[in-house]
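**Student:** Sequence below, structure please.
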Amino acid sequence: MARDADGYPVTRSAAGVVRAARSTRELPVLDEWISGCRACPRLVTWREEVARVKRASFRSEEYWGRPVPGLGPANSRIAVVGLAPAAHGGNRTGRVFTGDRSGDWIFAALWRAGLANQPTSVHKDDGLQLTDVRVCAAVRCAPPANAPTPEERDTCSPWLARELSLLPRLRVVVVLGGFGWTALWPVLGAAGYELPRPRPAFGHGVEVALAGPRGTLTLLGSYHVSQQNTFTGRLTEPMLDAVLARARQLAAAGG
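**Tutor:** Model (predicted):
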């Protein structure tokens, strides 16, 4: 197994991602594999350039500059799936949805829902702990213009598939935005869930129950916590709170 200078195992191709994901049996090991991934050349170049050039306000900080693994315990009944790390958020701090405005929104909402011990996520050592929820992304590297290609999405999907499979109590997936909604269908189909035809269109508050190998899994759609949505009022705190309250209700009913 090849490892990089920081000791992370390295994958350099889509086939390598598939092999590494399939062979992993524990979340901490999966997080290490994700952190060393170099399978998408465009994303590797971009994330490392951002980490080298930096934003002026973060000039004194050392950027993570790697793929960003998920966050949350393995016994979680709820997963939250976003799009991808922000260039100066997760790509800087090394923690999903951390250090940017989107993170301010999602972690404050998780705190209000009783799923986080504090409403902020600033850096890796700020004391944040999640309860009953795992937060992750469809694509693990910060993409140029916040827009991964379909090929990059598909190359990254085995990481998401394995992550969800390593949550044995998973009952609900809250999907932030249409990109994650589209990315999730092949992941769940490959995991043995019965997918509806035609696929339900994404929308805020859309709820879809899927029968599968571990019982019913419910997908809940929510507008993404991007500034484009939160600054314009397309997504409000009560709207996001209602989705998370429904997620908790469904998770509790599922045991």
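**Student:** only C-alpha atoms for contact and neighbour calcs from this point on.
**Tutor:** Noted.
**Student:** any idea how far the residue nearest to residue 101 when sequence neighbours are not counted is from residue 122?
**Tutor:** Take residue 101 and drop its neighbours on the chain: the residue closest to it by Cα to Cα, 6 or more residues apart in numbering is residue 227, 6.9 Å away. To residue 122, residue 227 is 17 Å away according to Cα to Cα, to the nearest Å.
**Student:** Would you mind telling me which of the two has the busier surroundings?
**Tutor:** Shown here are residue 227 and residue 122; by other Cα atoms under 10 Å, residue 122 has more neighbours (18 against 15).
**Student:** Name the nearest residue to that one, sequence neighbours excluded.
**Tutor:** Leaving aside its sequence neighbours, residue 122 sits nearest to residue 99 (Cα to Cα, 6+ apart; 4.8 Å).
**Student:** nearest spatial neighbour of residue 178, skipping sequence neighbours?
**Tutor:** Spatial nearest neighbour of residue 178, chain neighbours left out: residue 202 (5.8 Å); criterion: Cα to Cα, 6+ apart.
**Student:** Under a three-state scheme, what state does the one you found occupy?
**Tutor:** coil (DSSP: H, G, I helix; E, B strand; the rest coil).
**Student:** here's the other one to compare against:
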Amino acid sequence: MPPPSPLPATEPPHDCPRCPRLVAFREELRDAFPDWWNAPVPAFGDPDAWLAIVGLAPGKQGANRTGRPFTGDYAGDLLYATLAKFGLSEGQYQARADDGVTLNGAIIVNAVRCLPPQNKPTPEEIRTCRPFLEAPIAALPGTRIFIALGQIAHQSAVKALGGRLPKARFGHLAEHRLPGGRVLIDSYHCSRYNTNTGRLTAAMFEAVFARAFEVKAALGAAQ
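**Tutor:** Just a heads-up that it's a prediction; the model follows:
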């Protein structure tokens, strides 16, 4: 079982019925893999986080299997290694939801909570799930810096944060000032495909987190 959500009041129900295609896929996987999580994946991390990481959706062999964001697939290997390097996690990541890893100052939440076929949610599914991104954002008033992993996460985060997409175009290390004094920093998604093709390197990914710390320092100095 994954650790309990740090923001339980913001989570979708275990059998969320909102997206028929995703429900059908969930039921198919529950039949095929009854020991897997196979449900909306809750947020994970620190309820007093200063940094929120917005992912796309659970991976089939990752969070959909384990129940914890970015746990059990390659994207999680890179993400959790980076979190550890920057002091945002404690414990040794072992790609299991029960490995005891905790986050300090950071929280992870997906733009789409259920596994989509081929890892491609439809625009309607993204819109339908947005309340489950808006709710944790509203429950994190002290969180001022956000990292979006990939273009879909970027688009959903901009909308959930009250921004406008024409004024906030996605790009790796692009930085967007949004309502409420919040800042969104973009990254290419830490997927195996992006790293295998060289679109994203570990150094490029770490640069996003380094920038988040710089923005945090600047915001603190401005207060």
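**Student:** hang on, the earlier thing: what about the residue nearest to residue 122 of the first structure, which SS state?
**Tutor:** coil.
**Student:** which one in the second structure is aligned with it?
**Tutor:** Matched to the second structure by TM-score structural alignment, residue 99 of the first structure sits across from residue 72.
**Student:** pretty sure its match is touching residue 63, no?
**Tutor:** Yes: if you go by Cα atoms under 8 Å, residue 72 of the second structure and residue 63 touch, sitting 6.6 Å apart.
**Student:** the more surrounded of those two?
**Tutor:** Neighbour count, other Cα under 10 Å: between residue 72 of the second structure and residue 63, residue 63 has more, with 31 against 23.
**Student:** Tell me how far stretch 115-122 of the second structure lies from the chain's centre.
**Tutor:** In terms of Cα atoms, centre = their mean, to the nearest Å, the centre of stretch 115-122 of the second structure is found 15 Å from the chain centre.
**Student:** Now do the residue nearest to residue 122 of the first structure against residue 251 of the first structure, distance only.
**Tutor:** On the measure of Cα to Cα, residue 99 of the first structure and residue 251 of the first structure end up 28 Å apart.
**Student:** same thing with residue 209 of the first structure?
**Tutor:** The gap separating residue 209 of the first structure from residue 251 of the first structure is 12 Å, by Cα to Cα.
**Student:** what does residue 87 of the first structure give?
**Tutor:** With distances taken as Cα to Cα, residue 87 of the first structure is found 32 Å from residue 251 of the first structure.
**Student:** do residue 146 of the first structure as well
**Tutor:** Distance, residue 146 of the first structure to residue 251 of the first structure, using Cα to Cα: 31 Å.
**Student:** How about residue 89 of the first structure?
**Tutor:** Distance of residue 89 of the first structure to residue 251 of the first structure, given as Cα to Cα: 29 Å.
**Student:** follow-up on the earlier one: who's more crowded, residue 146 and residue 251 of the first structure?
**Tutor:** Set residue 146 of the first structure next to residue 251 and count neighbours by other Cα under 10 Å: residue 251 wins out with 21 against 13.
**Student:** In terms of helices and strands, where is the counterpart of residue 111 of the first structure in the second structure?
**Tutor:** In the second structure, the residue matched to residue 111 of the first structure (TM-score structural alignment) is residue 84. For residue 84 of the second structure, the enclosing helix or strand under DSSP states H and E is helix 74-85.
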